[in-house]
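> Predicted model follows, preceded by the sequence.
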Amino acid sequence: MSVTILQFPGTNCEMDMAYAYKLIGAPYSIVWHKERCLPKDTKLVVVPGGFSYGDYLRSGAIARFSPIMQAVSEFAAQGGYVLGICNGFQILCEARLLPGALKRNEGLHFISQSQKLRVASTSNAFLCHYQQDSEISLPIAHADGCYFIDELSLRTLQANEQILLTYVDNPNGSVANIAGICNERKNVFGLMPHPERAIESLLGGLDGLAMLTSLYERASQR
C-alpha cells in the first residue's frame, strides 16, 4: 500500500510528511493538486500543512476546488482514510469532508509554539495507541486555527466521540478547546497541531509518532 501526500501551491509540509512516513517504513508518493486521480495503491491520503494558494479568500478555500480533491472526496466516501494537518484540516473543512470551520485566531496573531493537548477519544484509528485523557505535546503554527461549530453540531461531535484532541490551555479561542476532530464514520481526521514535527527526540519529542503509525497500520488492513 502507499501513502499519498498532496501538494498544492503554497503548501510547505509535504516533505516533512514524506520524511515521517519514510521513518515509519511506509511507501509514499507526493501528488500535485492538478492530478485528477489518486495512485491506484493508495490506502491513506494526507493533506499537509502550509499556505495553499497563499491563504487567499480563506485558508483552504481555493485548494478545496483543486482537481485532486474530487478524487479525495470519492476515496473518503468509499471508506478510505484521509488525514488533514493544519492547512490540510482547513481544506477538509472547506471541502465539507469534516464539519465546522477554522477562522482567525482569537487576538488575530499567528501562533507558533509547543502546545499541550488532551487525548479526548481513543475509539478511532488515529489515537488508538494513546491513553484516554492523557496529555501530550505537539507543535502548532497557525493564524487561522480557531475551530468553530454551532451548538447543535457540537453536541453531535461529543455524542459520537468525534472530538479527538483538545487544548489544555486554549491558545486560539477554539470552541470547546477543540484541536482535532474526525467525521462520523471515523475515516477522515483533521487537526491543527503538527504530529509530523514530533517524531524524533532531536525535534523535541515523540508524541506525534504513534498517531501517524497507527493510522498507517489501520489503513494497510483495508
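That came through fine.
> hey, let's count contacts and neighbours off CA atoms from now on
Fine.
> Can you give me the neighbour number for the spatially closest residue to Gly49 that is not a sequence neighbour?
Distance criterion CA to CA, 6 or more residues apart in numbering; nearest residue to Gly49, sequence neighbours excluded, is Asn87 at 4.4 Å. Using other CA atoms under 10 Å, Asn87 has 30 neighbouring residues.
> isn't Asn87 right next to Ser59, touching?
Yes. Counting by CA atoms under 8 Å, Asn87 does reach Ser59; the two are 6.8 Å apart.
> overlap in contacts of the two?
Both Asn87 and Ser59 are in contact with Phe51, Ser52, where contact means CA atoms under 8 Å, 6 or more residues apart in numbering.
> Tyr130: what's it in contact with?
Per CA under 8 Å, 6+ apart, neighbours of Tyr130: Val119, Thr122, Ala210.
> Tell me which helix or strand it sits in.
Element membership for Tyr130 (DSSP states H and E) is empty, with no helix or strand holding it.
> Look up how far Asn124 lies from it.
10 Å (CA to CA, to the nearest Å).
> Redo the contacts of Tyr130 as a markdown table? Include secondary structure and distance to Ile163.
Formatted as a markdown table, those follow (DSSP: H, G, I helix; E, B strand; the rest coil; distance: CA to CA, whole Å):
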| residue | secondary structure | distance to Ile163 |
| --- | --- | --- |
| Val119 | strand | 9 |
| Thr122 | coil | 10 |
| Ala210 | helix | 18 |
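> Who wins on neighbours among the residues you listed?
Of the contacts of Tyr130, with other CA under 10 Å as the count, Val119 tops at 21 neighbours.
> what's that one in contact with, if anything?
So Val119 contacts Leu127, Tyr130, Gln131, Gln132, Asp133, Ser134, Glu135, Ile136, Leu164, Leu165, Thr166 (CA under 8 Å, 6+ apart).
> Now the buried members of these.
Leu127, Tyr130, Glu135, Ile136, Leu164, Leu165, Thr166 (16 or more other CA atoms under 10 Å).
> Can you tell me how far His109 is from Lys40?
Taken as CA to CA, the span from His109 to Lys40 is 41 Å.
> Please apply the same query to Cys128.
From Cys128 to Lys40 the distance is 27 Å (CA to CA).
> and the comparison structure, right after this:
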Amino acid sequence: MDTKDIKVCVLRIEGTNCEDETNEAFRMLGASVETIHLKQLTSDVSPALRRSLEDYHILAFPGGFSAGDYVRAGAIFAARMKSALAGDLQKFVESGKPVLGICNGFQILVELGLLPAMGKTMSDFPQSALYTNDSARFECRPTFLRHDNRGRCLFTSQIPQGKVLMIPSAHAEGNLKFPSDMQSKYLEKLEENDQIVFRYVNPNEDEVSYPWCPNGSISQIAGICNEGGNVLGLMPHPERVMFRFQHPDWTRSKECPDGAGDGRAVFQSVLDSVKKSF
C-alpha cells in the first residue's frame, strides 16, 4: 500500500478545535485525510454526507473541548459515539487499525473504554480518568517526553526507546488516575503489558514533578496504548511540532527550520505501520 492510499478519518463534534492541525499532520506526509463530523458516521445527515468507519485505515480524535467538556472532559463525545457505534468501533480496533487520541482525544478514548482497556478491546465503563491538573489551572507549556515503550505501540515504531522529545502541552485535565484501591495494580499491569508509551521528564531525562510534569499524572505518564498497541492516547500535541521552527529553541539549535519537528515521528510511524499491514 502506498501512503496516498491510506485513508485517515479525523473525527470532530462541536467544541473540537485541533482538527485542522491533525488533518494537516497526516496530509503533509502524503495520506488521504478527511475531517468529518460524528453525525456523518451515525447517519444523522443527508445521504451524500454519510461516511462509514470501516472505509478508513486510521481514526484520529483531535484536541479541543468537545461539547464544552461538560460532565467530564470527553464524556459527551464518547457517550454519543458509544451509543451508536460501539460495535463498529470495536470491530475497527480488533482489526488492528490504529486509533489516535490527542489531548481531548485521549480523554475521549478513556471515556470510551478503549484505554487502558486491560483484558478486553473496550471496557463497559472507564477504567481510569484524566483529572484536573494538580495546579488547578490550564497548563500550556513545552514538555519533554521520554519514549518508554518497548516496541508494542504502532505510533512510535520510528522513535528509539529512551529518546526524549519536546512536544507542547495545552490542557486543564491531563492528570491520569486509576481507582485509589487499584492504582498500584493498574500501574503494574501497564508496565507488564508495555502500555506506557511516554513519560514527562526534564531536559536531563529525570522523572519529575511540576512544572515538568504539568498535571500530576501518576508515574508522570503522558501517553498510553492499549494491549494491542494500535490505540494511543497522548496528552501533549505532536501535531504542533511537525517542523523544527515550531520548537521554542529553534533559533538556538541552528538546525534547519524546515527540518522534522519532534512530533512528526508519531504520524510517520503509524503511516509506515499501516503500509506494512494492509
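Yep, that arrived. From a predicted model like this one, the values you see are computed outputs, not experimental measurements.
> coming back round to it: just the buried ones among the contacts of Val119 of the first structure now: which is nearest Leu92 of the first structure?
Leu164 (15.5 Å; CA to CA).
> After alignment, which residue of the second structure pairs with that closest one?
Correspondence of Leu164 of the first structure to the second structure, assessed by TM-score structural alignment: Val197.
> for its match, helix, strand, or coil?
For Val197 of the second structure, the assignment made with DSSP: H, G, I helix; E, B strand; the rest coil gives strand.
> Excluding chain neighbours, what is closest to it?
For Val197 of the second structure, the closest residue by CA to CA, 6+ apart turns out to be Asn149, at 4.5 Å.
> Skipping its backbone neighbours, what lies nearest the equivalent of Leu109 of the second structure over in the first structure in space?
By TM-score structural alignment, Leu109 of the second structure lines up with Leu92 in the first structure. Counting by CA to CA, 6+ apart, Leu92 of the first structure lies nearest to Leu98, which is 5.7 Å off, once chain neighbours are set aside.
> and what of Gly100 of the first structure?
Ile149 (4.6 Å).
> Could you give the number of residues near the one you found?
17.
> and it, how far is that from Glu184 of the first structure?
From Ile149 of the first structure to Glu184 of the first structure the distance is 15 Å (CA to CA).
> if I pick the residue nearest to Gly100 of the first structure, what's in contact with it?
Pro99, Gly100, Ala101, Val175.
> Tabulate those (TSV), appending secondary structure and distance to Gly10 of the first structure.
TSV is the format used below for the contacts of Ile149 of the first structure (three-state DSSP; distance: CA to CA, whole Å):
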residue	secondary structure	distance to Gly10 of the first structure
Pro99	coil	24
Gly100	coil	23
Ala101	strand	20
Val175	helix	28
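> Can you select the buried ones from the residues you listed in ChimeraX?
Buried residues within the contacts of Ile149 of the first structure, by 16+ other CA under 10 Å, are selected in ChimeraX with:
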select :99,100,101,175
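> what's the counterpart of Tyr56 of the second structure in the first structure?
Match for Tyr56 of the second structure (TM-score structural alignment): Thr42.
> Am I right that that match is in contact with Met1?
Yes. Between Thr42 of the first structure and Met1 there is a contact under CA under 8 Å: 6.1 Å.
> out of these two, which sits in the more crowded spot?
Thr42 (20 against 17).
> How about that one, nearest residue that isn't a chain neighbour?
Per CA to CA, 6+ apart, closest to Thr42 of the first structure is Ser2, 4.9 Å.
> got it, and Leu38 of the first structure?
Once flanking residues are discounted, Leu38 of the first structure sits nearest to Ala71: 6.5 Å by CA to CA, 6+ apart.
> From Ala210 of the first structure, how far out is the aligned partner of Arg72 of the second structure in the first structure?
Aligned by TM-score structural alignment, Arg72 of the second structure pairs with Arg58 of the first structure. According to CA to CA, Arg58 of the first structure stands 31 Å off from Ala210 of the first structure.
> which residues of the second structure fall in helices?
19-27, 38-41, 75-94, 104-112, 183-192, 250-253, 264-277 (DSSP state H).
> Compute the distance from the centre of the fourth one to the centre of its chain.
If I follow you right, that is helix 104-112 of the second structure. Its chain's C-alpha centre and that of helix 104-112 of the second structure lie 9 Å apart, by CA atoms, centre = their mean, to the nearest Å.
> next one: the last one
Averaged C-alpha coordinates place helix 264-277 of the second structure at 14 Å from its chain's average position (CA atoms, centre = their mean).
> aligned partner of Ser217 of the second structure in the first structure?
For Ser217 of the second structure, the residue aligned by TM-score structural alignment is Ser174.
> Next, the contact list for its match, please.
Per CA under 8 Å, 6+ apart, neighbours of Ser174 of the first structure: Gly145, Cys146, Tyr147, Phe148.
> same deal with Ala25 of the second structure?
Glu239, Met242, Arg264, Phe267.
> Name the nearest of the residues you listed relative to Val33 of the second structure.
Of the contacts of Ala25 of the second structure, the one sitting nearest to Val33 of the second structure (CA to CA) turns out to be Phe267, at 12.5 Å.
> what residue of the first structure takes the place of that closest one?
In the first structure, Phe267 of the second structure lands on Leu212 (TM-score structural alignment).
> What count of nearby residues applies to its match?
Neighbours of Leu212 of the first structure using other CA under 10 Å come to 20.
> My guess is it contacts Phe126. True?
Yes. Between Leu212 of the first structure and Phe126 there is a contact under CA under 8 Å: 7.2 Å.
> hang on, the earlier thing: give me the number of residues near the residue nearest to Thr42 of the first structure?
Count around Ser2 of the first structure with other CA under 10 Å applied: 19.
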